[in-house]
Every structure is written in structure tokens, then in C-alpha cells.
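# Show me the folded form of this:
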Amino acid sequence: MSYAVALTTAATLALAGCNGNDEAPTPSPTSSASSTGSPTPSPSASPPQSASPTSSASASIDIPAAARSHSKSGAEAFVRFYFKEINAAYLAPSEEAADRILQISTDACRSCAAGSADIRSLSEAGQRLATPAFAQMPDVTAQKVSDTNYRVSFTMTQTDAKVLDGSGKVVDKQVAKSQPQLAAVVWEEGSWRMDGLAAA
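Below is the predicted model of the structure:
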């Protein structure tokens, strides 16, 4: 299994029941040389509920000012920031990088937990992605659900990033593909947090 695949696979499931579509395609690697990818969480029949974050995101992570705004544009900027953090974590996996993903997520976000576990697995195996897992997202649009909740639509483009071992040898590879995506973000304790991801 390739690595950012765990995030994409879980993203297919994390908002099941929120938009009625949990059938997005799951990328598959072009080789099976590596087997350290984390297992995919099983789907739930009910939508995720907002939960308390594992720690204060603003206390330990430098979130850009644009992504700290409690507004439509702030929610959009936060989703971009979240995927920037995901890319950074897959390029340089570590316990700290895995923890950072949890710090900007709620406990209810299963795709976030899967991505964090996957980053931990890469770190333990001494592996990393050679290039960013996901391309930049030009089409991010937020829709207000409540004063503290926004639903953000965008196109998630997974790249054909190679997985390298400690010596720089290619041991796996992602399959490049794009799909419409939804993110649920919540405003808690003065900052945004990722609450779920799903195919649009």
C-alpha cells in the first residue's frame, strides 16, 4: 500500500452520512515492495461528531494568520494549511510530524488519525515520500453550516510520489489521480480544526 493512500482511503469514509457519498475510488500503488502502510479505518454509519482536540493547535503550531480567521476565507485557508502540513509530514516523517496532524484535527476525524498513523509507520520504517503527496488546491470554496462549522469543497489531487527508503531506493509509488472532496472544519478554542474528509 502506498502511503498518502491511507489518508485518501480514510477520507473516503470520514464524512459518511454527511454527503451521502462514500464510494470514491481508492488509489493503489504500482508496486507492493513496502507493507508498512497503516490499515484503513472501517466506515461508520453515522457522521462524525465534533470532539475535543488532542491538544491546543495554536499553542505549538505556527498557523498562518489567514488560516486563523474565524470566517469563510479563514476556513478555506485552513484547509490549504492542513494539506501543506500533510505534505510536509510525508516528506519528513517523524513522531512530531504525526502529532502535528492530530493537533490541528478533532478526535472525530478518522482520516486525520489514519494519516497520522501512516506518517508514524513511515518514520518507524525509515521511509519518506520523495515529493509532495498532494498538489496545490486552487479551487477551495467554503460554505457556512453554522457559526462554528464550515463545509469546504475542493479538488484533491494525489501525485505520483515515490516512496524512498533510508538509502534513497524507491520501494513504492502512489497512483496519480484527482477527485472532488469535502472537508468539515470546526472552530474550537479560538482556531480551526479538521473534523472530517469525504468524497464529494
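
# going forward, measure contacts and count neighbours with C-alpha atoms only.
Noted.

# longest helix of the protein?
Longest helix in the chain by number of residues (criterion: DSSP state H): helix 72-91.

# Sort out which residues of stretch 17-25 are buried, please.
Residues of stretch 17-25 classed as buried by neighbour count (16 or more other Cα atoms under 10 Å): 17-18, 22, 24.

# Closest to residue 150 out of those?
residue 18 (12.4 Å; Cα to Cα).

# one more to line up against the first:
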Amino acid sequence: MTSRWGRGAAVLTVGVLALAGCNGGGEEAKSPSPTGSTSASSPSASASGSPSASASPSTPGTVPEPPPAATVRDEQGAIAFLKFYFSEFNRGMMAPETPPNLMAYADKGCISCKKSQKVIDEYVAGKWSVLTPGMEVVNPGLATPVTADKVIINFTLTEKAQTLYQNGKPTKETVPAASGKRGIALRWVNDQWQVLGLEEL
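This is a model prediction of the structure:
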């Protein structure tokens, strides 16, 4: 597989569409407008639900450790970490009362990670949520050697359509279905994986 990674990517994940695409519908439930969101796209195989993607339960103020499978410097470990990252993103959309800190798993300069965290922060502020994990990582594959300074994984990210809740009650708003090709850049630092950036392919 050939790497198509480019610098200055404008976007990140399908999850941004969860708020960007739910404009209009109900008067009572006005969705927030996240900044920096763009397009998305793509098909299915799960980012949450597989043993390698699950983490220990989270409590407020804690950052869950990635599962053991995601802490190994090999292809399976890198992919397991990718799935773990999106399982945390899913958790932030399902349980904004105990939001994850995605930046705990990212380089401090990762702009797309900051935008992903902003989506979760807007869910928290608006008391929005969804009932089930929406994002799925499909067909991930390394585009670079796992020993490279910057490890690129190309994959497809899908998001299923579902009702958007506010204050625990269903609204007329929905998260739209979406699907698209994505690339994520990881690096191995201090014996763990870290996200450097995400981009649309």
C-alpha cells in the first residue's frame, strides 16, 4: 500500500460530521457548530467491540490505559492503538459526562487531535450524546514500516446514522451516516504509541 500522507491536513475523522451534519429539525435541540470540520467518507469493521480495541473502564478525571495489545511496537499493536483511539472518541460521544482526553494519546502539536477533542467538548457543553458507538475502523493497513519514525496506517472510517440525544432525551436531530478513507500518523515514543495527525485521503 502506498502512503498518501500530506502535511497540513484540514480534517480528521468522520466523527466531526456528528455535529456538523445535524443542522435543522427541532426547535428545542439546536446543535452546536464545531469549527474546523470538513468532509468525511467510508465502509465497516469495528473500532470498538473487538478485544484489541477495548480498554479498562474510565472514571471522571482518569485516562484509561490502552489495552496490552495496543502497547506493542508491531503492526498488530499499531492497529490496536488506532482502534483504541477511536473507541475513546466513541465513548466521548456516548458518555459526555465522563469525557475522554484524546490529547493524552497524542502529540501536543496534533491539530486534528485537538479538533477531535473539540467535538467531544461541544458534546459536553451542549449535553449531547448518542446511544451506541458510531465510528468503525475498517480494513486498516500499514503504509510504512512499523519501525519508521512516522508510522502511517491507511483505513476506512465509517459512521452509522443514529439519533442525537440532548439531556438524555431523543431529539429530532440525527448523526448522518458517513464513510471515507483516512490516514493516521503514529510514532513510538516512551514505549507507547502516540498520534501525530489524521487526514482525509
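
# Could you tell me where the longest helix of structure 1 falls in structure 2?
Using TM-score structural alignment, the residues of structure 2 aligned to helix 72-91 of structure 1 are 75-94.

# Mean deviation, that stretch versus structure 1?
With mean Cα distance after the TM-score superposition for structure 1, stretch 75-94 of structure 2 departs from structure 1 by a mean of 1.0 Å once superposed.

# just how off-centre is that stretch within its chain?
Centroid separation for stretch 75-94 of structure 2 versus its chain: 7 Å, with Cα atoms, centre = their mean, to the nearest Å.

# how near is the closest residue to residue 20 of structure 2 other than its chain neighbours to residue 165 of structure 2?
With Cα to Cα, 6 or more residues apart in numbering as the criterion, residue 20 of structure 2 has its nearest non-adjacent residue at 6.0 Å, and that residue is residue 33. Distance of residue 33 of structure 2 to residue 165 of structure 2, given as Cα to Cα, to the nearest Å: 16 Å.

# got the residue ranges for the helices in structure 2?
Under DSSP H, structure 2 gives helices at 17-20, 75-94, 111-126.

# Now mean neighbour count and distance to residue 136 of structure 2 too, for those helices, in TSV please.
As requested, the helices of structure 2 are exported to TSV (neighbours: other Cα atoms under 10 Å; distance: least, Cα to Cα, whole Å):
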stretch	mean neighbour count	distance to residue 136 of structure 2
helix 17-20	23	14
helix 75-94	24	8
helix 111-126	21	15
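
# mind listing the strands for structure 2?
128-129, 135-142, 151-159, 162-166, 169-175, 178-189, 192-200 (DSSP state E).

# any chance of those strands in a markdown table, plus mean neighbour count and distance to residue 72 of structure 2?
Shown next, in a markdown table, are these (neighbours: other Cα under 10 Å; distance: least, Cα to Cα, whole Å):
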| stretch | mean neighbour count | distance to residue 72 of structure 2 |
| --- | --- | --- |
| strand 128-129 | 26 | 32 |
| strand 135-142 | 21 | 15 |
| strand 151-159 | 26 | 13 |
| strand 162-166 | 20 | 34 |
| strand 169-175 | 18 | 34 |
| strand 178-189 | 21 | 9 |
| strand 192-200 | 23 | 7 |
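
# Let's have the ones you listed in CSV, adding distance to residue 114 of structure 2.
As requested, the strands of structure 2 are exported to CSV (distance: least, Cα to Cα, whole Å):
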stretch, distance to residue 114 of structure 2
strand 128-129, 19
strand 135-142, 18
strand 151-159, 18
strand 162-166, 22
strand 169-175, 21
strand 178-189, 14
strand 192-200, 10
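
# Among the ones you listed, which comes closest to residue 100 of structure 2?
Closest among those, using Cα to Cα: strand 128-129, at 13.6 Å.

# in structure 1, what residues pair with the closest one?
With TM-score structural alignment as the criterion, strand 128-129 of structure 2 aligns to 127-128.
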